[in-house]
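Asks: Quick one: sequence plus predicted model below, questions after.
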Amino acid sequence: MTRKVFAVPVGEGKPGETAPYRNVGAKDGLWESPGKIKDVYTIYDLFQWAVKQHGPNQVMGWRTVLDVHEETTEVTKKVDGKPTKVQKQWQFFELSPYKYITYNQLANVVSDYAAGMLHIGLKPSGDDRLHLYGQTSAQWLQSALAANSQGIPCVTAYDTLGEEGLTHSMLQTGTAAIFVDNNILDTLINPIKKADKIRYIIHRDPIQNRDSDETVLKIKEVRPDIELYSYNEVIALGRANPAPAHPPKAEDVALIMYTSGSTGPPKGVVLLNKTVIAGVAGVTGNIHTKIITKKDRILAFLPLAHILEFTVEMACLYWGACLGYGTVKTISDVSVKNCKGDIREFQPTIMTGVPAVWESVKKGMLAKIKENPAIVQKIFWGAYHAKLGLSKVGLPAPFVDSVIFKKIKDATGGHLRYVLSGGAAISQDTQQFISNLVCPVIIGYGLTETNANACLMTPASLQVGVTGEPTHAVEIKLVDVEEAGYFAKNKQGEIFIRGPCVSPYYYDNEEETKKAYTDDGYFRTGDIGEWTENGVLRIIDRRKNLVKTQNGEYIAIEKLESIYRSSPFVQDIMVYADETKVKPIAVVVPLERTVNSFCDENNIERHEDVAHEPELVKAITKSIQDTGKEAGLKGIEIIAGVVISPTVWTPQNGYLSSAQKLQRKKILAENKSAIEKVYADTH
């Protein structure tokens, strides 16, 4: 049987390089507009096309907070070595059902909002810029669509970027206005002292509580010239004062998207209108309208300041699907009261997430399975392996899905058809587990600089251990990395990407632009990849995260993290390798649920710091080592020991970026002495 080929070389490769590879569907020319639609070159064009195509269909839904319930529980914590009872506060959100609007209604909102922006004083056609600084929401996307209709470039910044990063992005771009969530309004007080070109603040919700009132007074105190409006006020002003659109040109800047800045000051990635549209073309060339249709419902909860979420939401306009906005805090039933979590309330058919999300889902499922009697667990795992065997030969297992796995499927809304994982590597074990129990996991690979484009699986190319086939808007070549032994002649090397979806430069940063882009338009990703025989790309690791150990062999620490993250004891993990040592070690945030179960099974008294007890450290270390051995890691890749992090890593405290990527420098700095001790004890 002939094996299907998904990408083919185009032309000849230069010395030390493979030939550029393209998707077979784009071998004769890269796509620049979704579905090769004529006259769609800007975000404005795409939105107008979508309204004409899908007008009466639902486009987006969101929930409002009806109440916040606070509860206090008593927990045991060690103080001066003695167990002590302390009070801990918990918040639970009570939410409304989803409220929906249609494409036609969204068009009216965007038109009024855009007119309101002009009425308060924003200048169209690129003269002013609008900062978008908040969590993913319907209002965030509406702000972007409204600004684009007036030719106003948007500057995006993660809501966890921090005061220094936000100030840098505001000063560098000379932003005139900022859309901001009310709960982070106070973080603008210091940046606006320096960013003197800011004239307008649009806050998402009306000012309703004392804290927000005090924040407004402080803003007025430091910048009395700034005008503040709520989102609703701007729309009302626009409705009362209509204004025509000032559509952008294809070459005009649509977005300046700031990265999380894990290795220095955040860089502003410039995305032209035509770049964004080509990005949508690339994604929807792979995942076309026969795969995702007008009937689909896509849960939106990743940061819109992350290129993966933004591109998916732009693609949604083409697919004609409906977006349902949620939050990480309210996605499940755990943190809500008197209502369902977002996923069960919205019942999505498509869901996008980063590997950390799917690891958490898997571990939650495994914990629930373990709560059942032994006979039930035996039936479950028998069914699991039976379905896995059937799926490998292309056969369905309807009885298993509808009866044995029904409760698990219901916990994710009961209607998921596909989930998309991107942003980092997912372990093969987790991909297989979710695919077998819930629905197929589609892997995507891309960067901000490539508009989320590089590779994307399709249902036809689903497999574990690979990243997928090239999208329809890129060509990819691999270049020798001699020092690590990766050569193009072996179809291995650093991944270089070129195409109409690739950002042309970093904003006001010629030095970084020259480092990242070649003279002939390729973006150097820093990732190491290899081609399979059927034209699918596999990521080996990041070039900067290849560490040469004492014995001269390289280890790929991101690959190790993706594998070790599958350990039931791991909530988060960072692998660290000292070049003067033989083996790596790991800094671990333990999963509380597993730690508690271990304590109960071994008659260990629970307390908040129990994971630091020697017996727990030993169990966590062994679990991680066993996970690595089961995945077939080499001896030098097996960790020598672990450091238990004293802090849970979140974007809010700066240990993770908003895209859930490790902030390695900060984690290393906090755990420096503990790392040195583990190395001293194990080497």
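Replies: That came in fine, so what should we check first? Numbers count the residues shown, from 1 in each chain.

Asks: contacts and neighbour counts: CA atoms only from here.
Replies: Noted.

Asks: and the nearest residue to I585 once chain neighbours are set aside, what helix or strand is that in?
Replies: Nearest residue to I585, sequence neighbours excluded (CA to CA, 6 or more residues apart in numbering): I639, at 4.7 Å. Assessed by DSSP states H and E, I639 sits outside every helix and strand.

Asks: any idea how far I639 lies from A424?
Replies: Distance from I639 to A424, counting by CA to CA, to the nearest Å: 21 Å.

Asks: and the comparison structure, right after this:
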Amino acid sequence: GGEHARRSSLLNSDELLFCYYDDVRTAYDIFQRGVQVSNNGPCLGVRKPNQPYEWISYKEVSDRAECVGSALLHRGFKPSRVQYVGIFSQNRPEWVIIEHGCYAFSMVVVPLYDTLGTEAITYIVNKADLSLVFCDKPDKAKLLLTSVEKGETPVLNTIVIMESFGMDLVERGKKCGVEVFSMREIEELGRAHRQKPMPPKPEDLAVICFTSGTTGNPKGAMITHQNIVSNASAFVKTTEKTFMPSSDDVLISFLPLAHMFERLVEVSSSCTELLRSLLFLQNACLLNPSDTCYSFLTLAHVYESLRIKVLTNKVCLIYLVFTIFGQADTSLKRWMLDFASKRKEAELRSGIVRNNSFWDKVIFRKIQASLGGKVRFMITGAAPVSASVLTFLRTALGCQFYEGYGQTECTAGCSLSLPGDWTAGHVGAPMPCNIIKLVDVQEMNYLAAKGEGEVCVKGPNVFRGYLKDPEKTAEALDKDGWLHTGDIGKWLPNGTLKIVDRKKHIFKLAQGEYVAPEKIENVYLRCEALAQVFVHGESLQAFLVAIVVPDPETLCNWAKKKGFEGSYEELCKNKDLKKHILEDMVRIGKESGLKSFEQVKDIAVHTEMFSIENGLLTPTLKAKRPELRKYFQSQIDELYANAKM
């Protein structure tokens, strides 16, 4: 495993975990086990806003899935590891039905993100040679037809639409050589020409997950059935002694199903007796206090309105409490919230997690009720959560709350909190399916001998490579099978891993200093007045500049303390206030140990949040640095020009 490699303490030998159940080796096996142990219980549920959930049983899902797969075979598709099927849809039962229809006949699923953009969708269709794509809405079918009409995706010849549509789409498709079917037509075709399942082997491809990427075109990570099963098994192994799922538990699907983290959590639930997966439409209300079925919650964001703040370390404990309660408006209430949190934090440090303490009854019950009152288990990953936010959520919700770390290239996770360790500020220990080592990054002064370096992962959960891209594959996977993540990690004394930096985004300034902008951004985000920061530097410039987005929730109060008043927009245009913001950033930078060349020399204030919609964040809320640089090029040029005057 290498000089600095570490494995999970849950393993009894050096052999890594490939599967939890001997009869479960593929994603197809996982679902079949669910059918068996559920006794045809409820499998998928969905509801519209303010409507009751409607459930589909395991047997019905299995039956419809086999019909979909049979229809594809009847139309000439092959049960093959190189037979790719596109799914261009938001989360809904049909997504899972199509997925398992593909698995039943050894075909490969290629999910398409809603937010990838037209160019990326066209790129994926061509890269994966997708002749057929399932769409949830007619608008997406129209987008695909437009690309065919322009000659951009000549390989695409079949579109299946889940929702109702007009005959105009069928006629439009005929004119450019594309057949358009409804989901019902496909299922009926399969039912009329039913085939016996042809299951995959563990080493066969299951999913090609195109990572959104922060640079260039998306890369198609090739994920095998063995990758999925080993990663899911490791999750179950980690939690087996402290969390016992039952048929009454419900999994809430929130992240896009195209995201491997979401897929892994759902697969893991099927590995055990956690038998229901709750799917809901994009416009359904997630956090409705009247819903009481929530007992297993996948967490990407606690509340959509707090999404950016949580992921950028901007929610302090009291601020989050105020947001949820909406009524902590007196000194006494603030004191009680703070006191109650400290009491429960003390229990956490002792490994105690509960929701029936005195403080739960008098302080935290409302927060627990806002999630339905029955949450037993939560997990967060895909983007960092600050220690204060994670600690608060653990105290307030009183449920087991795990944090993991990983990336699509290791299927989903490679490290996870250990049961009983509810400390924050790290991403847990290696999972039982992989080993982790840190390797030197000398240009950033991170040395493995000191317990620091680039995080590298090896095990059965590590992907096969990028689709038709040997050059990028060689960059990610070395000759010994180690995945180089590009993240900088540090081993803590208790054996857990802390992510401290990012290797891939470092650059060199004019005088030769190496700079890691994401580390600097995370420091500046501690400024009370700021919501988002983009730090920029160039090899021909001797210093850094930044684009900052003030926090609409806190700017006015912060400015008032400095003697400024006005609306959010007025304050953002105030040059004197900008100086105060820069001074605050530099102060916090010094307190956090930033070197002088790591401090920004000037800033431009921007009023619109970086978002998925404006193309500045990826679908997993990571900064798209090339797009940010291009978007703010004029402001960046002006900052450098003014500095030279």
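Replies: Alright, I've got the coordinates. Remember, it's a predicted structure, so these values are computed and weren't measured experimentally.

Asks: Neighbours of the residue nearest to I585 of the first structure, how many?
Replies: Counted with other CA atoms under 10 Å, residues neighbouring I639 of the first structure total 22.

Asks: Same question for L299 of the first structure.
Replies: The tally of other residues near L299 of the first structure (other CA under 10 Å) stands at 26.

Asks: My guess is it contacts A321. True?
Replies: No. Counting by CA atoms under 8 Å, A321 is not a contact partner of L299 of the first structure; they are 10.6 Å apart.

Asks: which residues touch the counterpart of L477 of the second structure in the first structure?
Replies: The alignment partner of L477 of the second structure in the first structure, by TM-score structural alignment, is Y517. By CA atoms under 8 Å, 6 or more residues apart in numbering, the residues touching Y517 of the first structure are 505, 523-524.

Asks: Quick check: the residue nearest to A556 of the first structure when sequence neighbours are not counted vs A516 of the first structure, distance?
Replies: Nearest residue to A556 of the first structure in three dimensions, chain neighbours excluded: L546, at 4.8 Å (CA to CA, 6+ apart). Taking CA to CA as the measure, L546 of the first structure falls 19 Å from A516 of the first structure.

Asks: swap in R297 of the first structure?
Replies: 37 Å.

Asks: between those two, which one's more packed in?
Replies: Taking neighbours as other CA under 10 Å, R297 of the first structure and A516 compare with R297 leading, 26 against 18.

Asks: The more buried one maps to what in the second structure?
Replies: So, by TM-score structural alignment, R297 of the first structure is matched to V250.

Asks: Ok, A254 of the first structure next?
Replies: Superposed on the second structure with TM-score structural alignment, A254 of the first structure falls opposite A206.

Asks: again with I198 of the first structure
Replies: Counting by TM-score structural alignment, I198 of the first structure lines up with L156 in the second structure.

Asks: quick one, what contacts the alignment partner in the second structure of Q150 of the first structure?
Replies: In the second structure, Q150 of the first structure lines up with F105, judged by TM-score structural alignment. By CA under 8 Å, 6+ apart, the residues touching F105 of the second structure are 69, 79-80, 197-200.

Asks: Now list the buried members of the residues you listed.
Replies: 69, 79-80, 197-200 (16 or more other CA atoms under 10 Å).

Asks: Would you format these as CSV with secondary structure included?
Replies: Output for these, formatted as CSV (DSSP: H, G, I helix; E, B strand; the rest coil):
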residue, secondary structure
G69, helix
P79, coil
S80, coil
P197, coil
M198, coil
P199, coil
P200, coil
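
Asks: Please tabulate those residues in a markdown table, including the columns distance to V457 of the second structure.
Replies: Formatted as a markdown table, these follow (distance: CA to CA, whole Å):
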| residue | distance to V457 of the second structure |
| --- | --- |
| G69 | 35 |
| P79 | 31 |
| S80 | 29 |
| P197 | 34 |
| M198 | 32 |
| P199 | 29 |
| P200 | 26 |
